[in-house]
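Novice: For reference, the sequence and a predicted model appear below.
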Amino acid sequence: MTTTPLILLAAGGTGGHLFPAEALGVELMKRGLRVRLVTDSRALRYSGLFSTDMTDVVPSETVRGRSPLALARTGLTLATGTVVALRLMRRLKPAAVIGFGGYPTLPPLIAARLAGIPTVIHDANAVMGRANRFLSRRVSAIATSLPGVLYKEPSLIGKTTTTGTPMRPAVLAAAAVPFAAPGPDDPLRVLVVGGSQGARVMSDIVPGAIEKLAAPLRRRLVLTQQVRDEDMARVRAVYDRLGVAAELAPFFADLPARLAASHVIVSRSGAGTVAELGAIGRPSILVPLPGAIDQDQFANAGVLADAGGAIRMVQADFTPERLAAELSALAGDPARLAAMAAAARTVGRLDAAERLADLVMKVARLDSPA
C-alpha cells in the first residue's frame, strides 16, 4: 500500500467543472501527491488527465423540476450516491476532498464531512452556484475565482480565498501567444462558440449578421463557428452563398489555441469561457444564457465588460443588426481591439492552480512531499 497522500477531486461531467479539476490535478501531481476524480457518468467520455483507472463514478442527479416526484427522485439518487461515496472514502482514505461545483459534488463532499475528511469547494462563477451554496457552511475552506463573490455572506469570508480558476496546460500555452491586432487589410479572425453543448442562438443570429457586413469586411473574414449537427446544413448554406471562409464543427478539441488565434470571440459567458478569455487575453462579445435563476452568466460577462475586455449583450439585444454593427466597429478600430485584449488579460490569473494547490495542502495539513 502506498503512503503517498491522495487528494480526491469531485466534479460534474462538463468541461467547466472538469477542466479546473484537471489543472489542479496536474499541479498536485507535480508536488508528488496522488489524485483521483469522483464524478458522474457523463465524465466517462472525458479524455483528459483522468483515465478510467483514476476515476470513480458516484450516482448523482441534478434538480430538474419542482414537482414532488422530481424532487423525491433527485433526493433518493443523491442519498444513494452519498452512501456509495461514504464507502469510497473509507476505502481510499483521501487526505482531502475538493469539489468544483454542480450537484455531482454533493455526495462525495457530504460523505467526506461525515467521515471527518477535510474539504474545499471551488466556485468559478461570479455568483456561487446552488450546490456550492449548500456546501459552503459545511466545508473546511472555500476558493473562488473572483473577488467579492461572498460579500453578502460575512460569516463565510474568513474561510474564503480568491484563487482564480485553475488553467489546464493548453490554456497556459495559449496565454503565451501575444495578441496582434489586424491591420486594415488583414484577415479578421472571428471565433463563435456556445459552450460545451453549443448554442442554437449562435446559428440563428450569426449567419444573418455576417450577411449584413459590408462586402469588403466579409472578404477579410476568417470565421470559425461551433455549430450543432442539426444546424450544420443551414448555417453552411449561408456562408457558402456569401463566399465566407468558414470552418464549422460541433466541437473544437483545441479551443484554447483557437481562442489565442482569434481577434474577436462571440460566445456564451460560462465561468470557464470567461476565465480562459481573461487568461489568454482576447476581446469578446458575450451573450449570457438567459433565464438562469442565479444569472451567473450575466454576472460573469460583467466582470470582463467592467474591465473593458468584452461587450456584454443580453440575448434580447443579440440581433443580426446589432452583432453586425459591433463587429464592423471593432474591425475598423484595431487600437480598441488591442486595448480590449489587454483589459481582458487583467482579469486572468495564470497562477490559479498553484494558489489553489497551496490552499488544498494547507487544509489537508500536508507538507509538499516532492
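Specialist: Yep, it's here. Note that this is a predicted model, so its numbers are computed, not measured. Numbering: from 1, shown residues only.
Novice: all contacts plus neighbour counts: C-alpha atoms, from now on.
Specialist: Fine.
Novice: what helix or strand is Ala143 on?
Specialist: Per DSSP states H and E, Ala143 falls inside strand 141-144.
Novice: That strand: how far from the chain's middle?
Specialist: In terms of Cα atoms, centre = their mean, to the nearest Å, the gap separating the centre of strand 141-144 from the centre of its chain is 17 Å.
Novice: I'd like to know which elements it is packed against.
Specialist: strand 119-123, strand 160-162 (3 or more Cα pairs under 8 Å, 6 or more residues apart in numbering; DSSP states H and E).
Novice: Mind listing what's buried along the host helix or strand of Leu172?
Specialist: In this structure, Leu172 sits in helix 169-175 according to DSSP H and E. Judged by neighbour count using 16 or more other Cα atoms under 10 Å, the buried positions of helix 169-175 are Val171, Leu172, Ala174, Ala175.
Novice: that older thread, what are the contacting residues of the strand holding Ala143?
Specialist: 119-125, 136, 159-165, 356, 363 (Cα atoms under 8 Å, 6 or more residues apart in numbering).
Novice: Name the residues that touch the helix or strand following that strand?
Specialist: Going down the chain from strand 141-144, the next helix or strand is helix 154-157, by DSSP H and E. Outside helix 154-157, the residues within contact range by Cα under 8 Å, 6+ apart are Ser136, Arg137, Leu150, Tyr151.
Novice: quick one: Leu191 is in a strand?
Specialist: Yes. Assessed with DSSP: H, G, I helix; E, B strand; the rest coil, Leu191 lies in a strand.
Novice: quick one: it from Thr224, how far?
Specialist: According to Cα to Cα, to the nearest Å, Leu191 stands 5 Å off from Thr224.
Novice: now do Leu337
Specialist: With Cα to Cα as the criterion, Leu337 and Thr224 are 18 Å apart.
Novice: So these two - more neighbours on which side?
Specialist: Leu337 (25 against 20; other Cα atoms under 10 Å).
Novice: Assign a three-state SS to the more buried one, would you?
Specialist: helix.
Novice: correct me, but it touches Ala329?
Specialist: No. Contact criterion Cα atoms under 8 Å: Leu337 and Ala329 do not qualify, at 9.9 Å.
Novice: Provide a list of residues in contact with Leu172.
Specialist: Per Cα under 8 Å, 6+ apart, neighbours of Leu172: Ala279, Ile280, Leu350.
Novice: for comparison:
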Amino acid sequence: MIVRRIALAAGGTGGHVFPGLSLAEALVGRGHVVHVLTDTRGTTFHDTIGKTCTVHKVRAASPSQSGPAAKLGAIVQLSLGVLDARGILKRNRIDGVVGFGGYPSVPAVIAGSIGRLPTILHEQNAVLGRANRWLLNRATAIATSFEHTAGLSHTDIKVARTGNPVRASIAARRNVAYGPFGRESEFHLCVFGGSLGAEVFSNTVPAAIASLDKDLRARLVITQQCRPEDLEQAESFYRNIDQAATIQTFFNDIPEKLAAAQLVVARAGASTVAELGVIGRPAILVPYSHAMDDHQSRNAEALEAAGAAWCMSEDRLSADLLATRLRTLMEDPHKLATAARSAWDFGIPDAAERLADFVLEHLAERAVFKNPSEVEKISRGANRTSERRALA
C-alpha cells in the first residue's frame, strides 16, 4: 500500500475540530500518516488522536477583531503562522493539505499553496465561511456538506459533496429505531443550545412547557442543556410547575440522548444538523441570530426543506408560538415519524470515509505521485472502500 503524508488544519470551535478528527481517524485507519496543524485552542487533538497523529501548534488569529491595532496584530500572527506551517510541511514531506475552515486553518492552507501542494477545503455549513472564502482562490478542491452551498457558485476548482463527518459515537446510533410511540406514551424532548447552551432556550422552553395541557406535560421526559448562569432559574421554573426535567450545563452522553429523543429543540450549527441527520431525529431549530453570515439559518432551511425540521426565528420566538408547535407535534405521531425518516435520509453517516476518498483521489489527480500507475491504485482502493460500505 502507498502511504501518504497528509496535513489537516483545524482549530477553534468544535464545529471545525470534530470533522478534522473524524477524517484523521479515517485516514490513519487506512494506514496513512496524518499531521495536524492547529492553534492554541486545538487541545482536543492532543487528547483524542495524539497517539496516532503528530500534532503541531501554529500561530493564528482572526482579522475580524475590532480596532486597527487588533486587526494588524492578527495579520502578523497569521503571517508568522504561515512561516510555522511552511517549515512543518517541508520537514515532514507533506503530500497535501486539508483545511476545515476558521482562521486557524489559514496558515497551513496558504503554506500548502505556496509549496504547490494540493490544498483541499472542507465547508461544514450551507454558507461558505469567511476563512474558506478567503482561501478559495488558493485551493485546488473543496468538499461540501450540503447539496447547495451559498458563495460557491462561481469557482473553477473541483467540488464534491461528501457530507460533514460526525463523531463515531453518533454514527454508531444510525440504526437506533425511532419510536414507536403513541398519543399517551412517554415523549422524550431534548433541548440543546450548542456547546455553551442558549439563553433563549432557558427562558422560553420552560414557559412553553408550562402552557401545555396537563395530559401532554405528564408524558414529557425533558432533557435540557442550560448555561451555568441560567441553571438555577430553569430548575426553579420547572420545580414550580411540578415538571420533572434533567437539566445540566453539559451532557457527556449526547449521542444517547439524541437517539432516545422523539423531538429535539436546538440551534442549527453544522455539527448539530449533521448529527440529527445521521441518527434521524426531527427537530425544531432556532438558528443563532448572530452567527457569522447567518449561516445557521441556511443550515436550518436545508433541513426544513428536506421535511426533517421546523425552523423558528429567534427574533420572533415566544413561549406561545413554541407551545403551539410542541402541542401540534406531540398530538401527531405520524408527522414526527415522517420527519424522522426524512432526517435519516438527509444524513450522511459515512461522510468521513467519503471525504477520505475525495482527498486521496484528488492527490492522485493533481499528479502528486511520481508513478502514474499509483493514480489507478488509489482509485481502486477508494472503490473497494465504497463497495464495503454499500454491503455493510
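Specialist: Thanks, I have the structure now. What you are looking at is a predicted structure, and each value in this text was computed from that prediction instead of being measured.
Novice: got JSON lines for the contacts of helix 154-157 of the first structure, with neighbour count too?
Specialist: Listed next are those as JSON lines, based on neighbours: other Cα atoms under 10 Å:
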{"residue": "Ser136", "neighbour count": "19"}
{"residue": "Arg137", "neighbour count": "13"}
{"residue": "Leu150", "neighbour count": "18"}
{"residue": "Tyr151", "neighbour count": "10"}
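Novice: now, which of those sits nearest Arg236 of the first structure?
Specialist: Leu150 (44.5 Å; Cα to Cα).
Novice: Check the burial of the residue nearest to that closest one when sequence neighbours are not counted by counting its neighbours.
Specialist: Among residues not flanking Leu150 of the first structure along the chain, Ile157 sits closest, at 6.6 Å (Cα to Cα, 6 or more residues apart in numbering). Residues within reach of Ile157 of the first structure, counting by other Cα under 10 Å, total 15.
Novice: What distance do you get for Ile157 of the first structure to Ser136 of the first structure?
Specialist: Ile157 of the first structure is 11 Å from Ser136 of the first structure, by Cα to Cα.
Novice: just Pro147 of the first structure next, same as before
Specialist: In terms of Cα to Cα, Pro147 of the first structure sits 16 Å off from Ser136 of the first structure.
Novice: So the residue nearest to Phe181 of the second structure when sequence neighbours are not counted versus Ala340 of the second structure, what's the distance?
Specialist: Using Cα to Cα, 6+ apart and skipping residues adjacent in sequence, the residue nearest Phe181 of the second structure is Pro333, 7.1 Å away. Here the criterion is Cα to Cα. By it, Pro333 of the second structure lies 10 Å from Ala340 of the second structure.
Novice: And for Leu303 of the second structure?
Specialist: 11 Å.
Novice: Just the buried residues out of the contacts of strand 141-144 of the first structure, in PyMOL syntax.
Specialist: Here is the PyMOL command that selects the buried residues among the contacts of strand 141-144 of the first structure (16+ other Cα under 10 Å):
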select buried, resi 119+120+121+122+123+124+125+136+160+161+162+163+164+165+356+363
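Novice: Tell me the secondary structure at Arg36 of the first structure.
Specialist: strand.
Novice: What is the burial count for it?
Specialist: When counting by other Cα under 10 Å, one arrives at 24 neighbours for Arg36 of the first structure.
Novice: follow-up on the earlier one: got the helices and strands packed on strand 141-144 of the first structure as JSON lines, with distance to Met54 of the first structure columns?
Specialist: Formatted as JSON lines, those follow (distance: least, Cα to Cα, whole Å):
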{"stretch": "strand 119-123", "distance to Met54 of the first structure": "19"}
{"stretch": "strand 160-162", "distance to Met54 of the first structure": "28"}
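Novice: so which of the ones you listed gets nearest Gly198 of the first structure?
Specialist: Closest among these, using Cα to Cα: strand 119-123, at 22.3 Å.
Novice: Mind checking what helix or strand follows that closest one in sequence?
Specialist: Taking DSSP H and E, what comes next after strand 119-123 of the first structure is helix 130-136.
Novice: Mean deviation, that next one versus the second structure?
Specialist: Its aligned residues in the second structure lie a mean 0.7 Å from helix 130-136 of the first structure after superposition (mean Cα distance after the TM-score superposition for the first structure).
Novice: what comes up buried for that helix?
Specialist: Across helix 130-136 of the first structure, burial judged by 16+ other Cα under 10 Å covers Ala131, Asn132, Leu135, Ser136.
Novice: Equivalent analysis for stretch 229-248 of the first structure, please.
Specialist: Val235, Arg236, Tyr239, Val244, Ala246, Leu248.
Novice: residues touching the residue nearest the centre of the first structure, list them.
Specialist: In the first structure, the C-alpha nearest the mean C-alpha coordinate belongs to Gly272, at 1.7 Å (Cα atoms, centre = their mean). Applying Cα under 8 Å, 6+ apart to Gly272 of the first structure gives the contacts Gly15, Gly16, Ala124, Thr165.
Novice: do that again at 10 Å, thanks
Specialist: Contact analysis of Gly272 of the first structure by Cα atoms under 10 Å, 6 or more residues apart in numbering lists 15-20, 124-125, 165-167, 195, 278, 300.
Novice: CSV for these, including distance to Ala70 of the first structure and secondary structure?
Specialist: Output for the contacts of Gly272 of the first structure, formatted as CSV (distance: Cα to Cα, whole Å; DSSP: H, G, I helix; E, B strand; the rest coil):
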residue, distance to Ala70 of the first structure, secondary structure
Gly15, 26, helix
Gly16, 25, helix
His17, 24, helix
Leu18, 26, helix
Phe19, 30, helix
Pro20, 30, helix
Ala124, 28, coil
Asn125, 26, coil
Thr165, 33, coil
Pro166, 34, coil
Met167, 36, coil
Gly195, 27, coil
Gly278, 38, helix
Asn300, 30, helix
